[in-house]
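Novice: Here is a sequence together with a model predicted from it:
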Amino acid sequence: MRLGVFPAAALGTLGFLPIQALASDILKTDGFESCLENSDIKVDRVSFLYDRSISQASFDLAGTSPKEEDVIISLVIYAYGKEVYKKDFDPCIAGSNVEQLCPVPAGNFVAQGVQSVPAQFASQIPSIAFSIPDLEGEAKLELKAKDSGNSVACIQSAVSNGRSLEVRAVSYVAAGMAGAALAMSGASAFSAVGVGHSAVSASSTGPSFGAVLGWFHTLATSGMLSVDYPAVYRSFSKNFAFSTGLIPWNSMQTSIDNFRNRTGGNLTDNSFAFLRQASLAYEDGTIINASSVAKRAVDLLGPVHLVPRDDSSANGTGDGSSDGGIQHMVKGIQGYVEQLSIPQANTFMTILLIFAIVVAAITVGILLTKVVLEVWALYGRFPDKLTDFRKDYWGLLTRTLTNLILLLYGIWTLYCVFQFTRGDSWAAKLLAAVTLVIFTSVLAFFTFRIWQLARKYKKTEGDTSVLFENREVWRKYSLFYDSYKKDYWWIFVPVIFYTFIRGVIIAAGDGHGLAQSAGQFVIEALMLALLLWHRPYETKSSQWINISIQAVRVLSVACVLVFVEELGISKTTKTATGIALIAIQSTLTAVLAILIAVNAIITCIRENPHARRQREAEKLNRDLDNLTPLDARNSLLMEHRSSKDDDFQEMSKFNTTGPYEPYRDQAPRKSRHAPTESTDRLISADSFDRQHTRSPSRDSRESRSHSPSLDGRKSDLPSYGLAH
């Protein structure tokens, strides 16, 4: 098999991906189906395994024949739609002798054995076929009558090499990344508890929990579109299904089936029991046994290591039943969820129950912490930072659940719309509608409340800085905008609309890959343009982290467009594009993991910039309240003059004995006696009032009349100036 420059380079990147398997250099068939109607010979079982390390091929073939017949065996192997090996051999001659098929006996027959493969034939199989994960290969075995050359039996089977990107360890590492990001956000929140800041702060050096979870949502939903994915990308995307709430749980699926059965659901071919007996067939010919995959995925207590895919876990049935057993055609969201042994009609109820478990765990955790603090208060003194938590634990619970709704809103919209279009239980549809309305109402209420406060402060204060500086406002609402600059607090509104529209496009467009891909590309590109134009994030690290994530989202959707069937792109190019996409997405994921580790250190020495400004402002205001007129700090050299500073200067204008503004610079008029023009002892009342002077006492007048001036003369006129 010859590859172009781009496909070869893309396939070469697999060497840098974390792929390990215990499989050796083998090729094997998984499952089978007949490719000849009304064949003379009926095949009941077939398996083939070639081990390159020892140049041997083992086979197992069983079936029935109405008569004894001499045959020629023709074997053709395809990889990614291209023929890579072809050979005809006679089971009755030396070197390819198969005694049980020489000739094919009448009635039941079984042919088993091991044969050596000559080097000239083994060299025809490309080496890459043994190393590339999730190999998309196919073997076609045809039995031809020796006398007439007509085909008497034909079977085709998928070929795999035992390697796959569907690795349990990847899910564990991704879950650990999300947990570490949550822990870092929690550490930031705990450090801010004393000043009433939000429960989750995104203004940090590393990626926030919301950014990491949102990226994992992208990786998962990228595998849900109704396009012709290469098998390697389908397996990679499946590793992140847990982030969207799709966790295989056999007993849960059985309970949901029972619930659907009592509320109008149809379990005939849409139930957990059905999936355990069926094989999922994708449009590209890949066949997956969903039950075996679910068994491995739910085995959380097993050892964490990578194993080769067994006969029943990938591209086959593994039960040896005729024609491969029950084959269930799937694609899109259905194909994504049912490979986890979650029937498509059970999808919404699955994430609803997982969400309920998470909410219960959060509630119990917060209330238990409250109980611990109360007991602690009875027998000792706990840190001051925990005082606010003790007093406002209900508020913390409310804000935490609101933040959870904000993080899951896009995914929740996707599954609710999918339930409306693909679900069969009226009760499940009702629950989907109620929860979607509740989630939307919660976000709409907070959005309206924040807008109302911003509008109010814009009119009264001239800007919206109070959203960040007022302790009570920050504590209640900052989870929506704490990662943004003050002038871009409103960015969270288009972000909410973005997640909503994205979920609707994926779910409502299920079955229409081109519409899904094009619509998602437009919405992702618009969000990238918004972020590039405004650059709304508070810290530079947050700027480039979030913009980089969004740029990779746009690039990912552009790559997914290659998989659209209507474009007619070759399977080799699709696989190469899928591998290149995996490399890009894996690189960004690794970068996020490194940044989380770095953030674990920096979080300890750096605080939320909004929190720092708020604390500095409060400290300055407290200092200004204690200033005296002679305080050295009361000077023009002080920075960050506040409104209280201006009020202090305004009040000092009253501490004068001269005219008040705007008459201070005008000379006082002398009151004269009209007939004599004398000024002796004649001072008018209105002039006295304008001068803001006090009536001098007798001692004061005598002292002023007898005390000399600075130049030795007696003062004979009243003077005015500043009172000291």
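Specialist: Arrived safely, thanks for sending. These numbers were taken from a predicted model, which means no experiment stands behind them.

Novice: Only C-alpha atoms from now on, for both contacts and neighbour counts.
Specialist: OK.

Novice: What residues of the helix ranked longest in the chain count as buried?
Specialist: Longest helix in the chain, counting residues (DSSP state H): helix 426-461. Buried positions in helix 426-461, judged by neighbour count with 16 or more other CA atoms under 10 Å: 426-429, 431-433, 436, 439-440, 443, 447, 450-451, 454, 457.

Novice: how far is whichever helix or strand comes after that helix from where the chain is centred?
Specialist: Elements were assigned by DSSP states H and E; along the chain past helix 426-461, the next helix or strand is helix 466-469. Chain-centre distance of helix 466-469: 28 Å, with CA atoms, centre = their mean, to the nearest Å.

Novice: putting a second one here so we can go through both:
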Amino acid sequence: MKSPISSLICLLLALLPAASAEEMLFSSSLNPCQQNNNFSATQFDVTLTPSNNSLSFSVVGVSTIQGYVRIDLKVFAYGLNVYETTINPCDDDLDGLCPMSEGQISLPTSNVDIPGDSLSQVPNIAYTVPDLDARVQAYFIRTETNESAACVEAELSNGKTVDQKGVAWTLAVMSGLALVASAITSGLGHSNTAAHVAAMALGLFSYFQAQAFIGMTGVNLPPIVASWTQNFQWSMGIIQVGFIQDIATWYQRSTGGTPSTILSSLATTSVEVQKRSVEPMMQLMKRAADGLTHQLIARSNAGSGDGSDTANSVVIHGIERVGFRAQIEITNIFMTGYIFFVIFVMFVVIGVVIFKLICELLVRMGKMKGDKFQDFRNGWTTVLKGILFRIVLIGFPQMVVLCFWEFTRNDSGAEMVLAVFTIFIMLATLAWASSKVVRLARRSIAMHKNPAYILYSDPVSLNKWGFLYVQFKATAYYFIVPVLVYVLVKGLFVALAQDNGNVQAIALVVIEAAFLILVCVMRPYMDKKTNAFNISISVINFLSAIFLLVFTEIFDQPGIVTGVMGVIFFVYNAVFSLVLLIIVLIASIVAIFAKNPDTRYQPMRDDRGSFIKSQSQLTTELDALGATARGEPKHGYYSKAGARIEDDDDSLSGGSLNPSRMQSQQTSYQGAGYTSMDASSGRHFPPSYQTKDGLASPLDNSRAGSMTSTQNRYRQPTGSPSPWQRGAGYE
């Protein structure tokens, strides 16, 4: 049974920092493992050092056991009973345990020699595998009756873990650099490259958040899985910063809440992750705690005496486990994530403003050409709006989980108000923005027989709403709707089903399977490479959901199966994360430093690049005169007059399909350089709207009949085939 684990050791060690030269096992917490327990510990430190065959321990606890006992020790590694031994306190001169008596027990640091043949029974993987899934159980057996008077359990560790701050920071920095690279590339005019880098960056970020979701579920995860997913909790705003914690605690206390004190009471409180093996006892402990801690923690009296000397045991799982591992008080988790989201928004706004000022200063000083970042400088407020919308989209999974989870917590009245307003405003914003994209695309189909025409030729629409559709091909402009529904439903199960890990795991399997099938069938992203990139992420997310279902032990599999699958989960996700990071890093570097990065990518089959470039082709005097006659400024696209294409009063609702209005709008677009009557002028006819069967938007089918006559009436004159018309029948 050791071979599946041993075969993974080399790969694991290659991904981890250098380990300590001395092998040892240690534990610093002790938890009850049977009901009617007669022994509890407020301090427990034990270290097994095989190099000198010694077991060092120090225990301070409370006992209600009287008489002589023996201690039966059992060591479990990955569900296997790998070691057993019996200790007689009288033979080993353990003061206070021979015999045992009621009251306080204090065992100073002591050393016990362990026979070499006994140590040889401990497998070598116990000293090498990170986040060791091992525990030791100690049964106090009365020698007179041979009954178990108490059972305590300690989690063993070898000091190695895959939860590394360096890994988390690297992932965060790489994601941020990819987003910055896409923004800079877009400002330099490389729209094709910018769209690809942005799509990969968003896909990478969504994968990180999916990993964080796994760690936030209420399932009892193997230690290596819990540690690995902890590396991604920064994507949910779970970041420990001292003054942020002070602000969160002050805000909660000043608004009528009661902060938890788990981290400050570790000397007298034993913290344990919920386990199926002790589930009945843990449920009793949790019910006893509800009225005392507002469902923050589960407490139980470890002793069965008069209750004068007791120790607290705290059971945590899911989001509470994530916060505790990040050294954040449970009642501060929501405010921590919320504060970091607000800080992120503020830094982005300040960064855009500073970049705008720097660009203008460099141009005035002659240090930068006037055509550099010209679109951004002329319409930076519109660009800023689009960036803020993009931030809302990125932070949507985070706020769905934290806000809906806060509804079940009610840490304070003010925090509940923040959660309600934040999540419903974000939902309304994204829903409205998505409907806006749908309306623009449908108007483009009605007027130009192509959804890409208005979506990409109008800079206001592109800069403000492009974050919702640039990663998709033109015929799948509506796919942002199922993506938002997917994130919302997934986040609701993670947030609201914290007390039932089985429900969460089953729901995630169904959700990930449905989304994977949808992506594979529709292939909605802009090209084959982007489709492959995102489909691979969906495959890994679905596979992770299956592993999560196994971790619930719903199949009653042997413990070794759960342990080995935990190690496999870490290995394949670590390799996949590394591959994604390399791909995104290379794409970002090329995007910034290559002279013409667009040559790395084939032109989109919807010819969006041609539509975008048509904005800058107003070079003739006739074009200038036409713009002046219409009352447009030089860069009128960014002015209120130039934003006419995406104004609400121009939508398909109401009287927007009035023929005279559509005719005047179409004439206006032609005069603005969007279309041309012949190829000799350097501009072209828009491509026709052609799709394969099944790829047309379901949102358009209901209006197809009513719009046919309108489309025929305003169809452009035919002539020689335009270059835009070649290959415009989207894949």
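Specialist: Good, I have the coordinates. None of these values were measured; they are calculated from a predicted model.

Novice: whereabouts in structure 2 does the longest helix of structure 1 align?
Specialist: Matched against structure 2 by TM-score structural alignment, helix 426-461 of structure 1 falls on residues 413-448.

Novice: ditto for stretch 214-234 of structure 1
Specialist: The alignment of stretch 214-234 of structure 1 onto structure 2 (TM-score structural alignment) covers residues 206-226.

Novice: do the same with stretch 350-370 of structure 1
Specialist: Here stretch 350-370 of structure 1 aligns to structure 2 at residues 336-356, judged by TM-score structural alignment.

Novice: quick one: that stretch to structure 1 mean distance?
Specialist: Aligned to structure 1 and superposed, stretch 336-356 of structure 2 gives a mean residue distance of 1.6 Å (mean CA distance after the TM-score superposition for structure 1).

Novice: Aligned against structure 2, show me the partner of L182 of structure 1.
Specialist: Match for L182 of structure 1 (TM-score structural alignment): L179.

Novice: how close does that match get to D598 of structure 2?
Specialist: 17 Å (CA to CA, to the nearest Å).

Novice: cool, and I589 of structure 2?
Specialist: According to CA to CA, I589 of structure 2 and D598 of structure 2 sit 13 Å apart.

Novice: neighbour-wise, which of these two wins?
Specialist: The residue with more neighbours, out of I589 of structure 2 and D598, is D598; 19 against 14, by other CA atoms under 10 Å.

Novice: ok, for that one, nearest residue in space, not its chain neighbours?
Specialist: Leaving aside its chain neighbours, D598 of structure 2 sits nearest to T193 (5.3 Å; criterion: CA to CA, 6 or more residues apart in numbering).

Novice: Quick check: S235 of structure 2 vs P4 of structure 2, distance?
Specialist: S235 of structure 2 sits 32 Å away from P4 of structure 2, going by CA to CA.

Novice: Contacts only, for Q498 of structure 2.
Specialist: Counting by CA atoms under 8 Å, 6 or more residues apart in numbering, Q498 of structure 2 makes contact with T217, G218, H317, G318, I319, Q504.

Novice: Could you report the neighbour count for E37 of structure 1?
Specialist: For E37 of structure 1, the neighbour count with other CA under 10 Å is 9.

Novice: circling back: how many neighbouring residues does the residue nearest to D598 of structure 2 have?
Specialist: So T193 of structure 2, with other CA under 10 Å, has 27 neighbours.

Novice: do the same with I41 of structure 1
Specialist: I41 of structure 1 has 21 neighbouring residues, counting by other CA under 10 Å.

Novice: before we move on, what about S308 of structure 2?
Specialist: Applying other CA under 10 Å, we find 8 residues neighbouring S308 of structure 2.

Novice: Wait, a helix at it?
Specialist: No. Using DSSP: H, G, I helix; E, B strand; the rest coil, the assignment for S308 of structure 2 is coil, not a helix.

Novice: Quick check: V348 of structure 2 vs I592 of structure 2, distance?
Specialist: V348 of structure 2 is 20 Å from I592 of structure 2, where distance means CA to CA.

Novice: Let me fix that, I meant to ask about F140 of structure 2.
Specialist: Distance, F140 of structure 2 to I592 of structure 2, using CA to CA: 66 Å.

Novice: same thing with K464 of structure 2?
Specialist: 23 Å.

Novice: follow-up on the earlier one: so the residue nearest to D598 of structure 2 touches Y601, yeah?
Specialist: Yes. With contacts counted by CA atoms under 8 Å, T193 of structure 2 reaches Y601, the gap being 7.1 Å.

Novice: residue contacts, the residue most central in space within structure 2?
Specialist: In structure 2, the centroid-proximal residue (CA atoms, centre = their mean) is Q209; its distance is 1.0 Å. Residues near Q209 of structure 2 by CA under 8 Å, 6+ apart: F232, Q233, S235, M236, P397, Q398.

Novice: try 10 Å this time
Specialist: Contact analysis of Q209 of structure 2 by CA atoms under 10 Å, 6 or more residues apart in numbering lists G203, G215, T229, F232, Q233, W234, S235, M236, I394, G395, P397, Q398.

Novice: can you check I125 of structure 2 too?
Specialist: K2, I5, S6, I9, A77, L132, N158.

Novice: what's near enough to touch the fourth one?
Specialist: I take that to be I9 of structure 2. I125, T128, V129, P130, V567.

Novice: what's the matching residue for the first one over in structure 1?
Specialist: Spelled out, it's I125 of structure 2. Using TM-score structural alignment, the equivalent of I125 of structure 2 in structure 1 is I128.

Novice: which residues in structure 2 does stretch 162-173 of structure 1 match up with?
Specialist: Residues 159-170 of structure 2 are where stretch 162-173 of structure 1 lands when matched by TM-score structural alignment.

Novice: Could you tell me how many residues sit around whatever residue of structure 2 lines up with V591 of structure 1?
Specialist: V591 of structure 1 maps onto V579 in structure 2, with residues paired by TM-score structural alignment. Counted with other CA under 10 Å, the neighbours of V579 of structure 2 add up to 12.

Novice: Which residue in structure 2 aligns with Y282 of structure 1?
Specialist: Match for Y282 of structure 1 (TM-score structural alignment): V273.

Novice: Then T387 of structure 1?
Specialist: Using TM-score structural alignment as the criterion, T387 of structure 1 maps onto Q374 of structure 2.
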